[in-house]
Structure formats: C-alpha cells, structure tokens
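> Have a look at this fold, sequence not included:
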C-alpha cells in the first residue's frame, strides 16, 4: 500500500501511467454526455407540471453534484499535501479548482434560468442558493490565493488550509433543504431511496451525472499532466521527454 502511495506521489510515475488512462476517460465521457444529452433533451417525456423547462435538470443537477464533489476532492488532496508533502496532490488540487468554479457557476446560472418559470424569479436568498454562492466565492478565493504568493509552497499551504476549512460548507449545501425552509426541491435521486422521477426521465439524468464525473476525471488528468510538465520543467526526465519529442 505504501509502495503504491509512494509511486502515486512521483510526478514522473503519475505522468507516464496516466497517459494510458487519459484517452479512455475522454472517450467514455464523450459517449455518456452525448447519450445523456440526446436522451434527456429529445426523447425523455416532458414533465406534467413544468413542461419542457424541467430539461434544465440534465445540466443543473450534474453540475451541482460535480461542483461539490470537486471541492471535497480538493480538500482531500490538500490534506494529503499538508500531512505527507506529496507534490502531485497539490498539482491535482490546482488542476481541479478552475473546473469546480465553472461547475458552480453553471449550477447557479442554470438554477436561476430554471427558477424563472418554476418560482417566478431568477434568484431567492434561500439556504441552498446562498450556500452554493458561498461555494463559488470559496473557489475564487482558493484560485486567488495560489496567485497571491511568490513561493509555490506558501501558495499551496494557504490554498490547502482554505479548502479544508471551506469543506464544511458542503454538508450545509446538501442538507440545507432539510434543515431550513427553502423553495429548492429535495434531491431528485439518492443512493438510499427510490427515485421520485419515472425511469425514462431518471435514467438519462444518471447517465449525465456519470458523464460529468468522467469528464472531471479526464480533464483533471489532462490538467495535472500539464501542471507536472510546468513544475518539473527543470528536471532531467522532462527535458529528455521534450528532446525526444523534438
């Protein structure tokens, strides 16, 4: 186990091993996203109350799931970096942050568009929406901290601390609809209960969620590999890699 952790902590080992996994992740992500999009937007039946406006769910829910999951993954990576000083963990966290911020914005924007026909307004200061907005600010803060320090180690430590502290917002987002009165509906489906949606509406949503997560893995691998080359540019193995390419 420790041998595997040691290998994963090696930028060189991670770079070469992830090369074989990366195209598969992109291929599966593209297939799932294409299938889910066509099924959800074209073939799934309209909702009996919301009509076709409910189809925003096929973007809104996966984006919201991914926005929260990315921040948790960043917090775990930050903890690994702070405890074991594994550089690849910080590289992965840096690679994830922009995607998490974009997904949070997509979730907020798509929710606002959905709110107009559903609630009659694009924004309400209820617990779920406010906590998601705080998550966006946390992402922006983490990204800004990484650019605010001249020393890379100091930037990594500051970003890791903010991420580990800010992760407390994730359970607030998840349980806000249970803890407080909000206009936001409960979860469309969970792992512990039967979906409230018909199968022909729920299945494409599940495919879209899986597609978003595969996209996250593929993009994180791609960005982490680029981050490795940038940070390890002065090492012999990277210089040899570029010499071989030329």
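All right, it came through fine. Quick caveat: nothing in here was measured; it's all calculated off a predicted structure.

> going forward, measure contacts between C-alpha atoms and count neighbours the same way
Noted.

> And the closest residue to residue 160 other than its chain neighbours, how far from residue 205?
Nearest non-adjacent residue to residue 160, counting by C-alpha to C-alpha, 6 or more residues apart in numbering: residue 78, 4.4 Å away. With distances taken as C-alpha to C-alpha, to the nearest Å, residue 78 is found 31 Å from residue 205.

> same thing with residue 196?
From residue 196 to residue 205 the distance is 12 Å (C-alpha to C-alpha).

> Those two: which has the busier surroundings?
residue 205 (25 against 12; other C-alpha atoms under 10 Å).

> Who are the contact partners of that one?
Contact analysis of residue 205 by C-alpha atoms under 8 Å, 6 or more residues apart in numbering lists 36, 40, 57, 58, 62.

> just residue 164 next, same as before
By C-alpha under 8 Å, 6+ apart, the contact list for residue 164 reads 75, 76, 78, 79.

> Check residue 227 too.
Here residue 227 is in contact with 91, 95 (C-alpha under 8 Å, 6+ apart).

> ok, which pair from the contacts of residue 205 is furthest apart?
Spanning the widest gap among the contacts of residue 205 are 40 and 62, at 12.6 Å by C-alpha to C-alpha.

> Of the two, which one has the most company?
Shown here are residue 40 and residue 62; by other C-alpha under 10 Å, residue 40 has more neighbours (26 against 22).

> isn't the more buried one right next to residue 56, touching?
No. Counting by C-alpha atoms under 8 Å, residue 40 does not reach residue 56; the two are 9.3 Å apart.

> Where do the helices of the chain begin and end?
Here the chain has its helices, by DSSP state H, at 2-8, 11-38, 57-84, 87-119, 127-148, 152-166, 169-179, 199-231, 236-245.

> Same list, the contacts of residue 205, but as JSON lines with distance to residue 190 please.
Output for the contacts of residue 205, formatted as JSON lines (distance: C-alpha to C-alpha, whole Å):
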{"residue": "36", "distance to residue 190": "18"}
{"residue": "40", "distance to residue 190": "19"}
{"residue": "57", "distance to residue 190": "15"}
{"residue": "58", "distance to residue 190": "15"}
{"residue": "62", "distance to residue 190": "13"}
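
> Which one of these is nearest to residue 18?
Nearest member of these to residue 18, counting by C-alpha to C-alpha, is residue 62, at 24.8 Å.

> Return the distance of the closest residue to residue 140 other than its chain neighbours relative to residue 209.
Nearest residue to residue 140 in three dimensions, chain neighbours excluded: residue 101, at 7.0 Å (C-alpha to C-alpha, 6+ apart). Residue 101 sits 17 Å away from residue 209, going by C-alpha to C-alpha.

> Please compare the first structure with the one that follows:
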C-alpha cells in the first residue's frame, strides 16, 4: 500500500487494470439488469421489489465509498501523501452519486410500501447526513485558493464524518424505524430468497467494479492534472528568473 503511494508506481500498476474493470463492470451490469427483470414478483411488493437491485447496491456503496474517502483523509493528514488526497477527492463525486441514488430509489420504494415519500426516521436521516457530508467535503475542498489548505480542511471534515457510518449501518437496530432491518448481512445468514439473492450479488459486484473503475480513472486524471500544474508553475518560475 505504501509502495503505491508513489504516484509513478501507482500510475504504472493501475494502467492495465482500468480497462478490464470498465469492461467487466459493464458486462455484469447488463447480466444483472436482465436477471433482475426476470425474477418473480414479490407476493406483497409486486414489481416494486425490483428497486432492490438498484437501491441496495447504491446504499452499500454510499457507505463503502465514504469509508474509503475517510481512510484516504486519515493517511493524508498523517503522512501528507498527495496520492491519498487525490484518492479522497476522486471518491467524492461517485460517493455522492451513489448516496443520492439510494435516497431517490428509497423514496420510490417507500411511497408504495409506506404511503409516503419520506419519513424522518433514523436510517433515512443518517443517509441524508451522509449525502450532505459528501457535498460539504466538495464545497470545503474548493473554498480555498491554496489547494493545500483546502485539502487539510476537507480531510478533517472527511475524517470526522466517519462517525456517521456506524450510525447509518446500525440505525435500524438502535432505534425503532420504518426501514426494514438488514436482510443480506445479518447474524444467522441472509433472509433473502435465492431467486433475489443471486442477481442482487451480481449487481452489487457490478456496481463495486464500476466504482473502482471510476475511482482509479479519476485518481489517475488527478495525478496528471497535478503534474501539468507543476510543470506550468516551474515554467512560470523559469520565465521570471
């Protein structure tokens, strides 16, 4: 891991990975989507159960991506690795997109099940807080003319925001909420029928690989951007000297 903190080594190692990740993610997304439309209707939820195959991967990745962002912020604050800052910055947009999609699909799923688009229960509220943390990180990161100061301030926020992750995960266990308890990862094994479990696992794998493809591509782009800025700064100093 610390070896990959070297930007040159990171660029060399990840170069052959990005293309295959995009391809495999696209194939699994296509397979999972077709499979999701072929599963039987749920006895109580009918066709709305198919939202499961978008909502659950999006919500899970919203949490996982923020965890990667927070850990990257920790490494940046401790070791001042520029690549850690680039990794945190690259995680913001896909993380916010996944979390926003989870909120939207949750509302679409909740309306026919609960009779309302939104309730201020613990799970929904903590997910909204997670989305706002992504937005706050992006805003704070760009609020400084000095990129170093912006990176440090945003990293502190990103690290503090990790406190919200266990709240999101265990909110359905700690409080009485409308949101159903965990059905995939829980003590005693999953409660999902195999007809729904396997296509869901395919979709979750596809979305994870999609995130990795987006993340690595964004980090590599950020490394190139910083190199270009460094070259311009050096040329500007040479022109002045």
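Everything's here; your move. A quick note: this is a predicted structure, and the numbers were derived from the prediction, not measured.

> The residue nearest to residue 140 of structure 1 and residue 141 of structure 1: what is the separation?
Going from residue 101 of structure 1 to residue 141 of structure 1 by C-alpha to C-alpha gives 10 Å.

> When these two are compared, which one has more neighbours?
Of the pair residue 101 of structure 1 and residue 141, residue 101 is the one with more neighbours under other C-alpha under 10 Å, namely 23 against 14.

> which residue lines up with the more buried one in structure 2?
Superposed on structure 2 with TM-score structural alignment, residue 101 of structure 1 falls opposite residue 96.

> now residue 39 of structure 1
Per TM-score structural alignment, the equivalent position to residue 39 of structure 1 in structure 2 is residue 35.

> Its match: neighbour count?
So residue 35 of structure 2, with other C-alpha under 10 Å, has 18 neighbours.

> residue contacts, it?
residue 199 are the contacts of residue 35 of structure 2 under C-alpha under 8 Å, 6+ apart.

> Distance-wise, check it relative to residue 198 of structure 2.
As judged by C-alpha to C-alpha, residue 35 of structure 2 and residue 198 of structure 2 stand 9 Å apart.

> and which of the contacts of residue 205 of structure 1 is nearest residue 218 of structure 1?
In terms of C-alpha to C-alpha, no member of the contacts of residue 205 of structure 1 lies closer to residue 218 of structure 1 than residue 62, at 15.8 Å.

> ok, and the closest non-adjacent residue to the counterpart of the closest one in structure 2?
Correspondence of residue 62 of structure 1 to structure 2, assessed by TM-score structural alignment: residue 57. Spatial nearest neighbour of residue 57 of structure 2, excluding adjacent residues (C-alpha to C-alpha, 6+ apart): residue 204 at 4.9 Å.

> What of residue 181 of structure 2?
In space, and not counting its chain neighbours, residue 181 of structure 2 is closest to residue 172: 5.5 Å by C-alpha to C-alpha, 6+ apart.

> What is the burial count for the one you found?
Other residues within reach of residue 172 of structure 2, judged by other C-alpha under 10 Å, total 19.

> For it, list the residues it contacts.
Residues counted as contacts of residue 172 of structure 2 (C-alpha under 8 Å, 6+ apart) are 122, 123, 179, 180, 181, 182.

> Can you name the residues that contact the third one?
I take that to be residue 179 of structure 2. 121, 123, 124, 172.

> Which of those residues are buried, as a ChimeraX select command?
With 16 or more other C-alpha atoms under 10 Å as the criterion, this ChimeraX line picks the buried residues out of the contacts of residue 179 of structure 2:
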select :123,124,172
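
> Looking at the contacts of residue 179 of structure 2, which one is closest to residue 112 of structure 2?
Looking across these and measuring by C-alpha to C-alpha, the closest to residue 112 of structure 2 is residue 124, at 16.2 Å.

> What's the closest one aligned with over in structure 1?
With TM-score structural alignment as the criterion, residue 124 of structure 2 lines up with residue 129 in structure 1.

> coming back round to it: how many neighbouring residues does the aligned residue in structure 2 for the residue nearest to residue 160 of structure 1 have?
Aligning on TM-score structural alignment places residue 78 of structure 1 opposite residue 73 in structure 2. Using other C-alpha under 10 Å, residue 73 of structure 2 is surrounded by 30 other residues.

> Next: the one 3 residues further on.
Close neighbours of residue 76 of structure 2, defined as other C-alpha under 10 Å, add up to 22.

> what do you get for residue 195 of structure 2?
Using other C-alpha under 10 Å, residue 195 of structure 2 has 13 neighbouring residues.

> Quick one: map it onto structure 1.
Under the alignment (TM-score structural alignment), residue 195 of structure 2 pairs with residue 200 in structure 1.

> Count the residues that sit near the counterpart of residue 113 of structure 1 in structure 2.
Here residue 113 of structure 1 is matched to residue 108 in structure 2, going by TM-score structural alignment. By the criterion of other C-alpha under 10 Å, residue 108 of structure 2 has 17 neighbours.

> so who does residue 108 of structure 2 touch?
Residue 108 of structure 2 is in contact with residue 117, counting by C-alpha under 8 Å, 6+ apart.

> that older thread, for residue 90 of structure 2, see how far away the match of residue 101 of structure 1 is.
Counting by C-alpha to C-alpha - residue 96 of structure 2 and residue 90 of structure 2 are separated by 11 Å.

> try residue 239 of structure 2
For residue 239 of structure 2, the distance to residue 90 of structure 2 - C-alpha to C-alpha - is 33 Å.

> re the thing from before, what's the match for the residue nearest to residue 57 of structure 2 in structure 1?
So, by TM-score structural alignment, residue 204 of structure 2 is matched to residue 209.

> Roughly how far does that match sit from residue 155 of structure 1?
From residue 209 of structure 1 over to residue 155 of structure 1 (counting by C-alpha to C-alpha), the distance is 32 Å.

> Give me the more crowded residue out of the two.
Taking other C-alpha under 10 Å, residue 209 of structure 1 and residue 155 do not tie; residue 209 has more neighbours (24 against 19).
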